[in-house]
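# Next input, structure requested:
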Amino acid sequence: MSLMKMNVSPRPSPDSHFLPFKQPHNLKQTIVCSKLPSLQENSDHDTTQPCHSSLCKTCQIIDMDAIISHENTIHQVHDTYSCNLANIEYLLRCRKGCPEAWYIGETLRQQMNEHRSTITRPGCSLPVGEHFSGHRLLVSDLRLWKEYGNVVSLNFGWGNTVVLNGYETLKEALVKKSEDFAERPDLKIYEHLNELVGQGIVFAKYGHWWREQRKFSLATMRNFGLGKTSLDLRIIEEAGFLNKEFESAKGLPFDPHSNINNATSNIICSFAFGERFEYRDEKFLEFLHTVEESFVLEGGLWGQLANTFPCICHLPGPHNKIFKNQRLIIRFVQEKITEHKKSWNPDEPKDFIDAFLTEQEKMKDNPRTSFVESNLIGVLVDLISAGSETTSTTLRWSLLFMMLHPDLQSKVHEEIDRVVGKERKPTPGDREEMPYTNAVIHETQRLGNIAPISLPHQTFRDTEVMGYSIPKGTIIIPNLTSVMFDEKVWSTPHQFNPGHFLDAKGRFVKPESFIPFSAGRRVCLGEQLAKTELFLFFTSLLQHFTFHLPENEPKPKYVEAKYGITLSPPPYRLCAKLR
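Next comes the predicted model:
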């Protein structure tokens, strides 16, 4: 990615007339200038010259092609340059030689002026896009909580948004008043997807459709082994395949990302499709890459911009990769459904697809049913995406923490050797006898913090939380980071410390405020499955291997984590030495 100084053309006259909309002929170069609201009020700032004001870093050019080719650079730019909503308006209006871009900027400005509103809240209401920089610099930043309190109102674009901080606040909203906060907001990046494949489960609107599909999904998961020995054996078997992949590296450095992603995805795919995939299946690897890339793009800068400024969805740019990926994921799932229809026996369902098709046949005369084929695709996309990516990400954090803390890794080894031994395969029943290993897994979930702000909720009706009135339709962001790093709960919140989950006698304890799967009606559907997978995969890997960083390679840094819908560890390689 190239960054260089540039001249900024004069702003168009506010009295100019709108031009007929055309697709901008060249938007490859984008201006990013930090703290522009101050600059716009500063008459000393000449917009025809590069900015050297002390109020601002330097006007920059970002090569959009480079961003499209290397999506990770989005986050590097984002972390380095403060990019708020006012900057976006400014860059669109100042684009030299592109009246169409000016037209878009002017349209956005008028829409924001018409619809901008702030929720009345004694104490704190932040302006539009106070550092529009995603999870780390805005919502999940603990400084926001400490400075503004447990209920923070954001004037974000033209939608009312409230951030909830602290366990007691989240408990009141998500648990005690669960239905009040059970709605999901309409997000532009999923609008077209919902038209194609129904609402699914994760972002389905609260009501009959969502209740019917969530109930059916949980029941079907139990029917096909959730909480039973059969599924435990399936995970143990997959852990054996994963161990073989690690062993094949023969102690040399390798990136475990793909293998771990394959293993966790195979569990949910065996439930959804009735089959597992080989670790070198090119088609499946491409599918997993698309799912992972979607998590980064949808939760990153471009996904947020598309949700905040829907009109950019019709313009060229990196955000279009989101929609392309959605189509690729749908195509993969649709092919599996088509294959199932050829062999489907309603009397002998083998997996989730078969069970759904059977229920669809039963409900075909019900006009209110959610059992329609399009929604089968949506539900499967949700189950596979959420069921594989989150567990895979947590396991990758766990191995990174073990490498960075070899002394703690040794303690895990000692406990595994004492309880399980080196020959017998671990089972879920071993968990009660392995408090330290259990504590390490929970501490990984806490410090890894893979869902810093969970998923957005929306108020289903007018309600209150912590004494503050919140109207119906308000977007709610549950700041799980404020719970996972609360100094009142965790003695060393910014350090990896399994002692957070152990009492004075070394027994496992779990604080009430530990809610990595969120809480209430929208709690993670796959929580029970994820817990079983994490324990069996992690214990099996540590039973067979000692993990360490390759020689002469720098230690991965927590601050280099990858932000998207989930918070992923920085890329790293490891050496797996057979024990």
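
# Could you use CA atoms for every contact and neighbour count after this?
OK.

# Helix, strand, or coil at Cys575?
With DSSP: H, G, I helix; E, B strand; the rest coil as the basis, Cys575 sits in strand.

# Who's the closest spatial neighbour of it, skipping the chain neighbours?
Nearest residue to Cys575, sequence neighbours excluded (Cα to Cα, 6 or more residues apart in numbering): Pro253, at 4.7 Å.

# Please name the residues that touch that neighbour.
Residues near Pro253 by Cα atoms under 8 Å, 6 or more residues apart in numbering: 550, 573-576.

# In TSV: those, plus neighbour count and distance to Gly134.
TSV is the format used below for the contacts of Pro253 (neighbours: other Cα atoms under 10 Å; distance: Cα to Cα, whole Å):
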residue	neighbour count	distance to Gly134
Pro550	18	32
Arg573	18	27
Leu574	20	29
Cys575	23	33
Ala576	26	34
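
# Turn those residues into CSV, columns for distance to Pro498.
Formatted as CSV, the contacts of Pro253 follow (distance: Cα to Cα, whole Å):
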residue, distance to Pro498
Pro550, 25
Arg573, 24
Leu574, 22
Cys575, 23
Ala576, 22
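
# Following up with a second sequence; could you model it the same way so I can compare the two?
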Amino acid sequence: MDLASIVTLLLVICLTWLLISAAVRSISNHGKLPPGPMPLPVIGNFLQIKSSETLKSLLRLRDKYGPVFTVYFGNRPIVVLCGHEAVKEALIDKAEEFSGRKTNPTLQRTFDGYGVVFSEGERWKQLRRFSLTILRNFGMGKKTIEDRIREEAQFLLEEFHKTKEKPFDPTFTLSRAVSNVICSIVFGDRFDYEDKDFQALMKMMNDSFREMSTAWSQFYDMYASILKYFPGPHTKIYDILEDMRAYIAKRVKKNKETLDLNAPRDFIDCFLIQMEKEKGNLSSEFNTKNLELTTLNLFFAGTETVSSTLRYGFLFLMKHPEVQAKMHQEIDQVIGQNRAPNVEDRSQMPYVDAVIHEVQRVSDLIPMNVAHSVMRDTEFRGYIIPKGTEIYPMLHTVLFDPKKFKSPFAFNPENFLDENGRFKKNDAFMPFSSGKRVCLGETLARMELFLFFTTTLQRFRLKPLVDPKDIDTTPQECGFATIPPFYKLCIVPR
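As a prediction, the model looks like this:
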């Protein structure tokens, strides 16, 4: 071996030693974290994580390292929790410790720790308490939330009638119906489905939800510390969200000009009144930035989650016509054709309730959950997780936990029925997450899903354009969210 070869070999050995030493130092600086693949400096576990398949990559690591492990996105350690037992232990048994929040880097520029979803600490407590109170007291003596949903369901039926049994894509029809419910809360009124501003908002909403789950966005979320210095598609989400925020800012300005402190019309008015009440309070979180971003949170979450679940639900019901037929039968027996469904009917409709639960479970809408963090140094299963560490409580692994569901990867309403056909609760059913960070719109979403499904199926049959066995339920994207595939169907009067 010549001198040049010896020098090269020595350099390679030295470089390798430096890289391993840096990786070990990086790990030792992060407490006694759960096991996981050895990270490399700067790029972390780039070699083990495929950005276009983040979920699948993490599931492969779970199979190797167990239900609790650590993975590095660049230089950020992420503690991943898999299965019902681990997620429950963190989010419920240690609810306070795991109640922190981390914002996806793709969304950081917009939210920056503001708004009810992406804030934490005292700011989050003030905003969540207030938002829950307004949602619970919604209507301010006028229409209740249920009345608003039932009214909107009738507008949706009119849209379905207009299709005259011809094939159509239900994406924006369902988005507009669902969005109008949250619009009536935050803006005080619904939009006409043909309103151009409303249609533009729905397109922005749909585009941003899908954009958050692309391979590029997942790649950016992992390696933002490097990629933030370069231009690229990651700015697209920011631009869309800023356009939506600008629309909300206009509505806030309009509300300010016509505000009556004694007669609030909507969520924005209630927030403005609270801002006025706390004007002299230096620790108050009631300011314009939190108003705009909390409204955006509610508007976004209150539209895409429920409308995507309905879209997936329609697809599953066409793929399983026997399930749709049994739903029709129960609707006819309990409600009939002479009145509109109401929420009280749910307790008498175990099969319909089970189907809706199964749709939510298999839709797996936010598979990796919204990232949490620990509020202080936390002992968990013999490990020490330092304050501020990012946590991924993997909802996918809870909703498909074989210990909790007999046929986890099949669409089967029997997962929520006992041997006598009565509805059976399952504590692994947590599509809205769990613990202190559980979705604050859960009650509203459950009402919407029940009323939109039953009102539609009371009057119509969902007819696919292909043989049910040929219906493909593979999502368009699966990243931050599971995006249902685009499809067309025919809505046929019964």
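
# re earlier: just the contacts of Pro253 of the first structure now: which is nearest Gly300 of the first structure?
Closest approach between the contacts of Pro253 of the first structure and Gly300 of the first structure, by Cα to Cα: Arg573, at 24.3 Å.

# which residues touch the counterpart of the closest one in the second structure?
For Arg573 of the first structure, the aligned position in the second structure is Lys488, judged by TM-score structural alignment. By Cα under 8 Å, 6+ apart, Lys488 of the second structure lies in contact with 167-170, 464-465.

# go with 10 Å
With contact set as Cα atoms under 10 Å, 6 or more residues apart in numbering, Lys488 of the second structure has these partners: 166-171, 315, 463-466.

# Next: Ile149 of the second structure.
Going by Cα under 10 Å, 6+ apart, Ile149 of the second structure touches 155, 177-178, 180-182, 184, 342, 444, 447-449, 451-452.

# Output the residue interval of the first structure matched by stretch 67-78 of the second structure.
The alignment of stretch 67-78 of the second structure onto the first structure (TM-score structural alignment) spans residues 150-161.

# Contact partners for Ile6 of the second structure?
Val12.

# circling back: list buried residues within the contacts of Lys488 of the second structure.
Among the contacts of Lys488 of the second structure, those classed as buried by 16 or more other Cα atoms under 10 Å are 170-171, 315, 463-464.

# and which of those is nearest Leu395 of the second structure?
Sorting these by distance to Leu395 of the second structure puts Leu315 at the head of the list, at 21.8 Å, by Cα to Cα.

# Helix, strand, or coil at the aligned residue in the first structure for Pro431 of the second structure?
Matched by TM-score structural alignment, Pro431 of the second structure corresponds to Pro516 in the first structure. Under three-state DSSP, Pro516 of the first structure falls in the coil class.

# which residues touch Pro516 of the first structure?
Counting by Cα under 10 Å, 6+ apart, Pro516 of the first structure touches 442, 445-446, 448-452, 454, 480-481, 483-484, 523-524, 527.

# at 6 Å instead, please
Residues counted as contacts of Pro516 of the first structure (Cα atoms under 6 Å, 6 or more residues apart in numbering): none.

# how near is it to Glu238 of the first structure?
24 Å (Cα to Cα, to the nearest Å).

# on that earlier part again, chain center to the match of stretch 67-78 of the second structure: distance?
With Cα atoms, centre = their mean, to the nearest Å as the basis, stretch 150-161 of the first structure stands 20 Å off its chain's centre.

# End to end on it, go ahead and measure it.
Stretch 150-161 of the first structure stretches 14 Å from its first residue to its last (Cα to Cα).

# What's the match for the residue nearest to Cys575 of the first structure in the second structure?
Aligned by TM-score structural alignment, Pro253 of the first structure pairs with Pro167 of the second structure.
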